[in-house]
Structures are given as structure tokens and as C-alpha cells.
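Asker: Below is the sequence, then the predicted model.
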Amino acid sequence: MNFIMRGRLWSFGFRSTIMLYFILLVVLPIVGVYSQSLKLGWSPFWESVTDQLAWEAVLLTIKLSLVSTVINVLLGTMIGWVLIRYRFPGRRLLNSLVDLPFALPTAVGGLMILLLLGPNSLVGGLADKLGFEIVFHEPAIVIAMIFVTFPFVIRGVQPLLEELDKSEEEASYTLGASKTRTFLQVIFPSMLPGIISGAMLAFSRALAEFGAVVLVAGNIPGKTLIASVYIFGEIESDNTQGAAAVSVLLLTLSFLILGAVNLVQARRQGK
């Protein structure tokens, strides 16, 4: 009996510790952002959100995040396909390098882009001769977003390809379907949930990226100033309410994306 009671107490204490940890590190900061944004009332919040610089920063962030997500979907799907379907020297190394953006500090990623594509680099110098610049302009921001969100689509697609029943693919070929038709009607539908969830996670991550972007963006209002850098600038200017208001926009959008991801995964598990 004492053993059972101790087990129950241990289980209750463990659950309570986990819940307390979750509340302190996740719930309270989120509540703090929302309360800080509305601390002065609805009118100042609306003024902060509709400020021209803030709105332009948010719209630019969404636009560039969409561009980076589309590129990640195309590249990530192809890379995931190659890593699962083909065997070649260095495959395991390449597969392990996919997760490098998760382990590498984002500021280091931004520095790498700056060194490789900056005005003094070979690529940057060639681009300058052709009449366009990469670093401190939108292309560099997109590249930084692609770098930090690179693994999401790949890791979303790979498990689905591994689980794919090859007998369905072989049956399609036996019935006379071409490789293209088999891919579009048999393989691609199986990959689609992973592509969608990976794309949404990549988009949500790109919205909030700061470390890699701040080093390569020109931070010109209306042109290269993105939302995360704008928020940082507002905090430095001691306008925490304005920074929190813009943060709420990004946070709410991320919540909607997270809900959509969970819905896609739930439908996939329900099949």
C-alpha cells in the first residue's frame, strides 16, 4: 500500500513539475507579450500595429518568408527524395548535415552568408559587376531564412518516403503508368502531408528569424527592415509596448500555423 501511495505521489509530483516548467517557460512569456501590448489600451496598440514602418516591416517579412518557404519546399522535397531513394558515397554525411542549421547559432549562419556573399567575396564581387547586390538587400534575407529553415521540409518528407509501400508503386508500373504519372498519383499524395507541415513550420520559423538576418539585412525602413529587426529597434528605443504589439501579430500568426500543422498531422494519423 505504501509502495502504491509513493508511486502515486511520485507521479503527481512529476506531472506537477512538468506543468510548472511549461507554465514558467511557455505560458507566462506568451501572456506577458499579450498583456504588455495591451497595457496602454486598445488605441495605442492599434496605433503601434498600423504604424507605417511596422506594417511595412511585417508585410516584407511575410513576403520574404513565403519566398523562402517556396524555395525550401522545392529543394527540400528533392533532397529528401534523393537521400531516401538513392545510395551514394557521402550520403550519411549529407543526411547528418541537414540538421546543421538547428545546431549552429543563427548569428554564425548570418556571418557565413556575409563572408560568402558579401561585397569582398568572389560571388559578391561577381554580382556587383553584373549590376546587383546580394548582401544588405532582399536576396540575402531570403538566403538567411532558407538556411535556418532548411531541415523542416526534408525531415517532414523523409519518414513518409520510408513508410511508403513500394508494392503500390510497382503495381502502378505494372498497370502501364509512366514514372511521372506514378509519382503524381501514388508517391506525391503520400509525401504531401510532410511537405505541407514542413512548409508551415519553415514559414513560421522564417517569420521570427533575427540572428542570421540582422547581419545581412540593410535594415532600411520599407525596403529591407523586417519585423524581428524592427522589434529589436523598438526595444532599444524604449518602446516596449510598440515592440510587443508587433510581436503579437507574429505570435498570433505562428499560433494559427501551429494549429494548421497539428490539424494536418491529426488527419494523417487518422487515416
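Answerer: Good, I have the coordinates.

Asker: hey, let's count contacts and neighbours off CA atoms from now on
Answerer: OK.

Asker: Going along the chain, name the helices of the stretch 101-250 of the chain.
Answerer: 106-117, 122-129, 138-163, 166-174, 179-182, 188-207, 211-214, 227-236, 240-270 (DSSP state H, counting those that start in this stretch).

Asker: buried stuff in the fifth one?
Answerer: For helix 179-182, the buried set under the neighbour-count rule, 16 or more other Cα atoms under 10 Å, comprises residue 182.

Asker: relative orientation of the lengthiest helix in the chain and helix 240-270 in degrees?
Answerer: Counting by DSSP state H, the longest helix found in the chain is helix 52-85. Angle, helix 52-85 to helix 240-270, by axes from the mean of the first three to the mean of the last three Cα atoms, to 10 degrees: 30 degrees.

Asker: Against that first model, consider the following:
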Amino acid sequence: MSIARRHRRPLPGFGISLGLGTAWLGVVVLLPLAALSVRAAGLGADGWLRAIGDPRVQAALELSFGAALLAAFIAALVGALVAWVVVRYRFPGRRLLDALVDLPFALPTAVAGIALTAIYAPNGSVGRLFAEHDIKIAYATPGIVIALVFIGLPFAVRTLQPVLETLGREQEEAAASLGASRFTTLRRVIVPELLPALLTGFSLAFARGLGEYGSVIFIAGNLPFKTEITPLLITIRLEEYDYDGAVAIAALLLVASFACLLAINAIPALLSHGKRSDG
């Protein structure tokens, strides 16, 4: 009886549950990605060059990759500060601040885009202050970056927060007792421990920003060669019945997102290997 209990499965019907879960994942996730990959592979080199070589496509790709990269960098820095404040300090409204971090997850992206546009438009509460100095936020690149920071910030905060909670203060206090300054403690003690989570949050925010549509579409302005993002251009190509062009652009974004996922999984191993080498 004791042996049977010891080897009992953690869930009833574990094999069936695993099979159903894997099948559902294959139908919902793997099958569409496989279909896109097969269709993209069938374009051939000429089809790819013709679709990606379009100046309008190149302008959209440059804007999307550049804005997503900048937004991920800002989200990683601001997310680190927010996570530090939420974990290390106790103050009135701390729980509210912690809950607001998840707001971009719960808020529909279209609603977020409309709200950001209303705030940063030239006649908005914040936008009019910059418009007086001929600075345009909405319907320009800064508005796109702000929208991508908004949706990418939770990834950075939630990735860093559990690491900070387990880090504790012992190492900082030991460094201070040995005469290390605050900057030295930050550089030699805190940052190395947070770096894997920081890079993971950056990669997640970048991957999310590449494919973001709803929160950006309203604030971007969608001017070709200026503020037209790549996901919108995919929709335009489909409306023009240019399916090969849409597939080529979508496949390029898929490869970029997949590369980010590979980087997320490789970052901890590379950093741990570097620590062993240094040791």
C-alpha cells in the first residue's frame, strides 16, 4: 500500500491530461505557426526579396524594430526601479502601485491606445504642453515608444520582482561592512544578481513590442514611411490581397520573436557559465 502511494501520479489521469494538453497546444499554437512557416518557405528567394525589398516595408520594419528596442530598454530600466521600490520599501499605496503594474495585462490594448492618444494628442492634457514648444508626441515616433513602454513595463517588473524578493539584504550589508560604497555595492553585488532577470524582461518587452498592434494603432498616426508600424502593414497587405507580402513580413516578425525566446532561455545558462569561468 505504501509503495503504491509513493509512486502515485501527482494528478489523476496524468497521461490523458498530458496528451490533451499537448494536442490542444499543437492545434492552437504549433499548427498555425507551422502553416505560416511552410507558406513562407514556399515564397522562394525572389518572393522574399520582392516583399522585404519594398521601401515601404523597410521603413515599417525600421520603425517597429527601433521603437521596440528603445521601448524595451526604457521598460527594463523603469521596471527595475518600480520593482525595487515595491519590494524594498513599505509606504501607503504600495499595494495599489503593485496592482497597477498589471493594468496593461488586464486593459484591452485598443482601450489603452485610445487613452494614450487622448492624453498625448496635441489637444490632450499632456500633449498640449509639448505642442506649445512644437514637440509632437502622438502621431509621431515618441507616441509609439510610449505605447510600447506601457505594454512592456509589466514584463520587466514581474521578471525582476521575485529575484529581488529572494535576494535579501545580507549581501548588501556585508559589502557595506567591508567598506564598499553604494555604487560599488550596486555594481558588484546587486546588478550581477539581477542581470539575468533584467535581460529576460528586456527580451520579453522587445518581443511583445514587435508584434503590438492595438495600443499603437491609434497613437501612431499610420503615415506611410513615417509612423506606419509593421503589424499594420501586414493588415494592409492582406486587404490588398497581397498574401505573399503579408506572409513574408509576418514570418520575419515570427523569426525575430523566436530569436528573443531563444535568447531568454540561453541568457541564464550563458551568465552562469561566465560566473564559473570567472571563479
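Answerer: Arrived safely. Keep in mind the model is a prediction, meaning the values are calculated, not measured.

Asker: Looking at the helices of the stretch 101-250 of the first structure, which is nearest to residue 9 of the first structure?
Answerer: Closest of the helices of the stretch 101-250 of the first structure to residue 9 of the first structure is helix 240-270, at 32.3 Å (criterion: Cα to Cα).

Asker: any idea how far the closest one is from the chain center?
Answerer: Its chain's average C-alpha position is 12 Å from that of helix 240-270 of the first structure, according to Cα atoms, centre = their mean, to the nearest Å.

Asker: Also stretch 141-158 of the second structure?
Answerer: Using Cα atoms, centre = their mean, the offset of stretch 141-158 of the second structure from its chain centre is 8 Å.

Asker: average distance between that stretch and the first structure?
Answerer: Following the fit onto the first structure, the mean deviation recorded for stretch 141-158 of the second structure is 0.8 Å by mean Cα distance after the TM-score superposition for the first structure.

Asker: Tell me the residues of the first structure aligned with that stretch.
Answerer: Aligned using TM-score structural alignment, stretch 141-158 of the second structure spans residues 138-155 in the first structure.

Asker: now do stretch 199-215 of the second structure
Answerer: Taking TM-score structural alignment, stretch 199-215 of the second structure hits residues 196-212 over in the first structure.

Asker: still on that earlier bit, quick one: which of the helices of the stretch 101-250 of the first structure is nearest residue 41 of the first structure?
Answerer: helix 240-270 (10.2 Å).

Asker: So which elements touch that closest one?
Answerer: helix 28-37, helix 42-49, helix 188-207, helix 227-236 (3 or more Cα pairs under 8 Å, 6 or more residues apart in numbering; DSSP states H and E).

Asker: Now do that helix against helix 227-236, angle only.
Answerer: Here helix 240-270 of the first structure runs at an angle of 150 degrees relative to helix 227-236 (the same axes, to 10 degrees).

Asker: how big is the angle separating helix 240-270 of the first structure from helix 28-37?
Answerer: 140 degrees.

Asker: by how many degrees do helix 240-270 of the first structure and helix 42-49 diverge?
Answerer: Interaxial angle, helix 240-270 of the first structure versus helix 42-49 (the same axes, to 10 degrees): 80 degrees.

Asker: Helix 240-270 of the first structure: which residues count as buried?
Answerer: By neighbour count on 16+ other Cα under 10 Å, the buried set for helix 240-270 of the first structure is 240-248, 250-251, 254, 257-258, 260-261, 264.

Asker: and what of stretch 120-136 of the second structure?
Answerer: Quick answer for stretch 120-136 of the second structure (16+ other Cα under 10 Å): 120-122, 124, 127-128, 130-131, 136.

Asker: So which of the residues you listed is the closest to residue 272 of the second structure?
Answerer: The closest of those, once distances to residue 272 of the second structure are taken by Cα to Cα, is residue 120, at 42.9 Å.

Asker: what's near enough to touch the closest one?
Answerer: By Cα atoms under 8 Å, 6 or more residues apart in numbering, the contact set of residue 120 of the second structure is 126-128, 137-138, 143.

Asker: which of those residues sit farthest apart?
Answerer: Going by Cα to Cα, the pair spanning the contacts of residue 120 of the second structure furthest: 128 and 143, at 13.6 Å.

Asker: how near is the equivalent of residue 36 of the first structure over in the second structure to residue 72 of the second structure?
Answerer: Using TM-score structural alignment, the partner of residue 36 of the first structure in the second structure is residue 39. Distance, residue 39 of the second structure to residue 72 of the second structure, by Cα to Cα, to the nearest Å: 30 Å.

Asker: Spatially, what comes nearest to residue 69 of the second structure if we skip its sequence neighbours?
Answerer: Closest residue to residue 69 of the second structure apart from its sequence neighbours, by Cα to Cα, 6 or more residues apart in numbering: residue 206 at 5.9 Å.

Asker: Hmm, I typed the wrong one, I wanted residue 67 of the second structure.
Answerer: residue 145 (5.4 Å).

Asker: Quick one: residues contacting that neighbour.
Answerer: So residue 145 of the second structure contacts 67-68, 70-71 (Cα under 8 Å, 6+ apart).

Asker: Just the buried ones among those residues, please.
Answerer: Buried among the contacts of residue 145 of the second structure (16+ other Cα under 10 Å): 67-68, 70-71.

Asker: Please report how far residue 80 of the first structure lies from residue 157 of the first structure.
Answerer: 6 Å.

Asker: and those two? which has more neighbours close in?
Answerer: residue 157 (27 against 22; other Cα atoms under 10 Å).

Asker: Go ahead and confirm the more buried one touches residue 196.
Answerer: No. Applying Cα atoms under 8 Å as the test, residue 157 of the first structure and residue 196 come out as separate, 9.3 Å apart.

Asker: picking up where we left off before, with the second structure superposed, average distance for the longest helix of the first structure?
Answerer: Following the fit onto the second structure, the mean deviation recorded for helix 52-85 of the first structure is 1.0 Å by mean Cα distance after the TM-score superposition for the first structure.

Asker: What span of the second structure is that helix aligned with?
Answerer: Residues 55-88 of the second structure are the counterpart of helix 52-85 of the first structure, counting by TM-score structural alignment.

Asker: now swap in stretch 246-253 of the first structure and tell me
Answerer: Aligned by TM-score structural alignment, stretch 246-253 of the first structure corresponds to residues 249-256 of the second structure.
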